[in-house]
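[1] Just to be clear, the model below is a prediction. Sequence and coordinates:
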Amino acid sequence: MYNLGVFQTIAIDDIVYSTNILRNPRQSLDQLAVSIMQRGLIHPVVVRPKNNEYRYELIAGYRRFEACKRLGMQKIICHIVDVDDKEAYEISITENVQQQTMSPIEEAIAFKRYIETFGWGGVSDLARKIGKSQEYVSKRIKLLSLPESLQKDIAQGKINVSTAEELFPLSNTEIAENLGDYILENNLSAKEARRVVKVFKENFKDLDVSLDKSNNELEFLLPRQLTEEYIDDNNSSSANQSELLFRVANPLLKRCALGIRLSLRNIDDIIGDIEDDRASSTLDSFWITKELLMQHRIRLHEQLDQLLRQASKLKNLQKLQAL
């Protein structure tokens, strides 16, 4: 990508950081500093001339540069290239990907900036530049659609990427987060995670819990069914299956129940308001409105009862399996 340019020793004080450089401060510089002290700087850092200044901007080699500074070096060998902002970012991202100095989440953020923030090209363009497949780039970016807690676990290496990718089919953030916790605690493989996700897609495909910001009301649909046959896995015990179901489904059922209770409270408030304004309303409009509200109230109570029965059944199943 940048085979042209010149190699030259430059004073460290004459090198400044690029605003777009991909840094990785979480990795220790100790071993790298020892290696440079013993063997010298094998791979020069990459810089470009600053416009209208007798200084240089660091493009790639942040950790090597920091290690040399730590060693008290006054000068450093540099590969000087004349490139624009887009090319400079491509150099930086390519080196970091090839040397695997970034976490998967850091890669995802860098890829997304290239494509969406800067608008320098699409997935295929970036994939070609960094020598990776389009699928690799797309899946990395899709990691950013997972809950933040899962992204943190991925960045810290607690959950590997292939396992985390199995959660992509889950559109419900809360389910994905709870399943992620279960996968982490039980050290599930990607294959096992895929099986678990498949089960929940099949058994909870009608469950959708979301907060409608326009009216600040909780919208919900009840789960299609709760049965004892959730996981077809000969290697998993019934107790583990029950634990998984209780872990993921119970918070959702509670959240749905809360939404219903809030709706009931709102209906009661509205009924109280129209009764206060009864004198200013026609007799027919008052009773029609109140009757409609009461019918909605009855249906909500029926849904709440069904939810509580589902939750009770799930809790009893967990107790039985624990015996």
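    Right, received. Where do you want to start?

[2] C-alpha from now on. contacts and neighbour counts both.
    Noted.

[3] contacting residues around the nearest residue to residue 110 once chain neighbours are set aside?
    Of all residues not flanking residue 110 in the chain, residue 93 sits nearest, at 7.2 Å (C-alpha to C-alpha, 6 or more residues apart in numbering). Residue 93 is in contact with 22, 110, 130, counting by C-alpha atoms under 8 Å, 6 or more residues apart in numbering.

[4] Would you indicate which residues of the helix or strand where residue 240 lies are buried?
    For residue 240, the host element (DSSP states H and E) is helix 238-276. Judged by neighbour count (16 or more other C-alpha atoms under 10 Å), helix 238-276 contains these buried residues: 238-239, 241-250, 252-253, 256-257, 259-260, 263-264, 267, 271, 274.

[5] now swap in stretch 143-152 and tell me
    In stretch 143-152, counting by 16+ other C-alpha under 10 Å, buried: 143-144, 146-147, 150-151.

[6] other SSEs contacting the helix or strand encompassing residue 128?
    Under the criterion of DSSP H and E, residue 128 resides in helix 123-130. Packing contacts for helix 123-130, counted by 3 or more C-alpha pairs under 8 Å, 6 or more residues apart in numbering; DSSP states H and E, involve helix 85-98, helix 134-142.

[7] Could you look over those helices and pick the most buried one?
    helix 85-98 (a mean of 19; mean count of other C-alpha atoms under 10 Å).

[8] Just the angle for it relative to helix 123-130, thanks.
    70 degrees (axes from the mean of the first three to the mean of the last three C-alpha atoms, to 10 degrees).

[9] Quick check: next helix or strand after the helix holding residue 240?
    Going down the chain from helix 238-276, the next helix or strand is helix 283-322, by DSSP H and E.

[10] Just give me how far that next one sits from the chain centre.
    34 Å (C-alpha atoms, centre = their mean, to the nearest Å).

[11] next up, a second structure to put side by side with the first:
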Amino acid sequence: MGGAKKGLGRGLEALIPSLGLEESGAIKEIPVDEIIPNPFQVRRNFDQKALEELAQSVKEHGLIQPLIVTHDAESGKYQLIAGERRWHAAKIAGLSTVPAIVKEVSPRQMLEIALVENIQRADLNPLEEAEAYHFLIEEFGLTQEEVAKRVGKSRTAVANTVRLLRLPPEVKSALAEGLISEGHARALLSLPTPELQIKALEKVVKQGLNVRQTEELVRKLQEPKEASPRETPPDLKEIETKLGDNLGTKVKILKGRKGGRLIIFFRSDDVFRSIYERLLGKQN
């Protein structure tokens, strides 16, 4: 938690100057109870053990990095922009006040900062990240390219993550709970129906398949199945038998709505020659 911008990547670093945080530097102590969560916080779950460890560090050293907050006119309190994990840790540590920088920002900027902060620190699970990207795209009209620039990722990476939202609830739950990885989930996306995706998921979890094995399973599930042979009608079966006896080999008749095929089997060149001669003999 050293420097305020160390290790945050291009995304948050690109947003900070636009908010004027570099120029302000005005830090004030704000009562912990006067702060409310960011309504655009994309992270839904916090690791309790990790929070307690951070709280212990806060007890010993205090909050090294200030929170970023904004005035909330409706409640009269301060709304978090960035630092929710540190805020929770401060409450666990029993702090009455926390250092914070107060800034006026738009809802879009609040979402962007919350998103980028969590992504750059790898705090979001893949589904939370996908939902955040989707929100930026749908609610604020950003393109995938614009989202990618803000979070320091490629457009392809953003697109692949958003695609995870197309998975059925069962697969999403497995991903959120850590039963499968994002790599597993992306492989399952290749299957054409939710039913197949769920069927594959069950095998992946039950057999403990890795991503490569899951990709192989998906490939096999997509292979066209051979049509089960239809039962030959009695009248055609009788003709097959007579033709087979006459030609001295197995014969198969495949009949469709508008025509069909007559298949004559042979095991060797000699048998083929014999069939050929018998057919010519029939014509002469």
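    Ah, there it is. Note that the structure is predicted; figures quoted are calculated from it, not measured.

[12] Superposed, what's their TM-score?
    The TM-score (TM-score structural alignment, normalised by the length of the second structure) is 0.67; 207 aligned residues with a C-alpha RMSD of 2.1 Å.

[13] coming back round to it: now the helices and strands packed on helix 123-130 of the first structure as JSON lines including distance to residue 302 of the first structure?
    Converted to JSON lines, those look like this (distance: least, C-alpha to C-alpha, whole Å):
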{"stretch": "helix 85-98", "distance to residue 302 of the first structure": "55"}
{"stretch": "helix 134-142", "distance to residue 302 of the first structure": "39"}
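
[14] re earlier: chain center to the helix holding residue 128 of the first structure: distance?
    The mean C-alpha position of helix 123-130 of the first structure is separated from the chain mean by 22 Å, C-alpha atoms, centre = their mean.

[15] Check stretch 115-125 of the second structure too.
    With C-alpha atoms, centre = their mean, you get 15 Å for stretch 115-125 of the second structure.

[16] so where is it in the first structure?
    Stretch 115-125 of the second structure corresponds to residues 93-103 of the first structure when matched by TM-score structural alignment.

[17] Over to stretch 236-250 of the second structure?
    Stretch 236-250 of the second structure maps onto no residues of the first structure, going by TM-score structural alignment.

[18] Give me the residues contacting that stretch.
    251-253, 264-266, 271, 274-275, 278-279.

[19] who touches the spatially most central residue of the second structure in this structure?
    Among the residues of the second structure, the one closest to the centroid is residue 164, at 3.0 Å (C-alpha atoms, centre = their mean). Counting by C-alpha under 8 Å, 6+ apart, residue 164 of the second structure touches 126-127, 130, 172, 185-186, 189.

[20] In the first structure, what residue corresponds to it?
    Under the alignment (TM-score structural alignment), residue 164 of the second structure maps onto residue 143 of the first structure.

[21] how near is its match to residue 170 of the first structure?
    12 Å (C-alpha to C-alpha, to the nearest Å).

[22] likewise residue 144 of the first structure?
    Relative to residue 170 of the first structure, and taking C-alpha to C-alpha, residue 144 of the first structure is found at 13 Å.

[23] re earlier: give me the stretch of the second structure that the helix holding residue 240 of the first structure matches.
    So helix 238-276 of the first structure is aligned with nothing, judged by TM-score structural alignment.

[24] Could you do stretch 38-45 of the first structure as well?
    Going by TM-score structural alignment: stretch 38-45 of the first structure matches residues 60-67.

[25] next one: stretch 188-198 of the first structure
    The alignment of stretch 188-198 of the first structure onto the second structure (TM-score structural alignment) covers residues 209-219.

[26] and residue 103 of the first structure, what does it touch?
    154-156.

[27] again, 6 Å this time
    residue 155 (C-alpha atoms under 6 Å, 6 or more residues apart in numbering).

[28] what lines up against residue 67 of the first structure once you look at the second structure?
    So residue 67 of the first structure corresponds to residue 89, using TM-score structural alignment.

[29] Roughly how far does its match sit from residue 196 of the second structure?
    43 Å.

[30] one step back: the helix holding residue 128 of the first structure vs the second structure, average offset?
    After superposition onto the second structure, helix 123-130 of the first structure sits on average 0.9 Å from its aligned residues (mean C-alpha distance after the TM-score superposition for the first structure).

[31] before we move on, back to that, contact partners for the match of residue 67 of the first structure?
    Counted by C-alpha under 6 Å, 6+ apart, residue 89 of the second structure has contacts 51, 54-55.

[32] From the chain's centre, how far out is stretch 212-220 of the second structure? Work that out for me.
    Relative to its chain's centre, stretch 212-220 of the second structure lies at 16 Å (C-alpha atoms, centre = their mean).

[33] in it, what's buried?
    214-215, 217-218.

[34] Next: stretch 1-12 of the first structure.
    Under the neighbour-count rule (16+ other C-alpha under 10 Å), stretch 1-12 of the first structure has 10, 12 buried.

[35] end-to-end on that stretch?
    25 Å.

[36] what's the mean deviation for the helix or strand hosting residue 206 of the second structure versus the first structure?
    Secondary structure from DSSP H and E places residue 206 of the second structure in helix 194-207. Here the mean offset of helix 194-207 of the second structure against the first structure after fitting is 0.9 Å, by mean C-alpha distance after the TM-score superposition for the first structure.
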